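# Sequence and computational prediction follow.
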Amino acid sequence: MIRTAQLLVFGLLYLAVFVFSLLALIDAARRPSQAFVAAGKRTKGFWVGVTGACTAVSFAAMPPLGAPLGFLVLIAAVGAIVYLVDVRPALGSGPRRPGPRRSGGW
């Protein structure tokens, strides 16, 4: 019973790391290369590589594959969190599409 609960908790944690890594990968891939340079961060290729590796490791560790990659999943979580907490905010909101202009008054 306790073992089942532990496996469930670890499975949910691995799933969360996978989702965060995937979100970081998608965000890094969609950003223009110039945004990374302008923000004073490493290159786009570097961050796509880091978040891609994080996504691959966290995917391989999820059940039912369940490869014994516990320590690597921790490193993958750190890589994804660094991107999401430090790099992504520094990049800003990115290029915006022009929307309809509104007048200031009635």
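Yep, it's here. Residues are numbered from 1 along each chain as shown.

# Every contact and neighbour count from this point should use C-alpha atoms.
Noted.

# how far away is Leu84 from Gln34?
Applying Cα to Cα, to the nearest Å, the value for Leu84 to Gln34 is 18 Å.

# Please identify which of the two sits among more neighbours.
Each of Leu84 and Gln34 has its neighbours counted (other Cα atoms under 10 Å); Leu84 has more, 20 against 12.

# next, the one to line up against it:
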Amino acid sequence: MLTDVHFGLSLVFWALAIIGFLMEAFSLVDVLRRPAGAFPAANKQTKKLWTIILSFATLFGFAAATLYLDSLGMFAIAAFIAAVIYLADVRPAIKEYGGNDGRRMGPYGPW
């Protein structure tokens, strides 16, 4: 019975690691798509710094999701927090300063 609980808990943590990795990868792709001038205009750190932070976050998230190393636990949590900060604070601030999110804009709005 104890091994079933342990296996179920391991599965839950692995699923959370996968979700964290997907968030970190999405954040990295998003920061690469944004123009560099939008970051200082929004009074945020530079694009280069956010690219480095999110690259390491994605690396640690990938390692945690695929290898599930207990020693990476703190790094995986820090990587998830970096992605959440980018998605919740930086991304909304820089959206209005550039980048069209892949949408085409016509003279009267998106088309």
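Happy to help now that I have it. Predicted model only: the values in this text are computed from it and were never measured.

# Give me the nearest residue to whatever residue of the second structure lines up with Ala76 of the first structure, chain neighbours excluded.
Alignment note: Ala76 of the first structure maps to Ala79 in the second structure; criterion TM-score structural alignment. In space, and not counting its chain neighbours, Ala79 of the second structure is closest to Ala57: 4.2 Å by Cα to Cα, 6 or more residues apart in numbering.

# burial count for that neighbour?
Number of residues near Ala57 of the second structure (other Cα under 10 Å) recorded here: 28.

# Ala25 of the second structure too?
20.

# try Phe46 of the first structure
12.

# Then Trp47 of the first structure?
Neighbour tally, Trp47 of the first structure, other Cα under 10 Å: 22.

# Please tell me which residues of the second structure the helix or strand hosting it aligns onto.
Following DSSP states H and E, one finds Trp47 of the first structure within helix 44-61. Counting by TM-score structural alignment, helix 44-61 of the first structure falls onto residues 47-64 of the second structure.

# Thanks a lot, catch you later.
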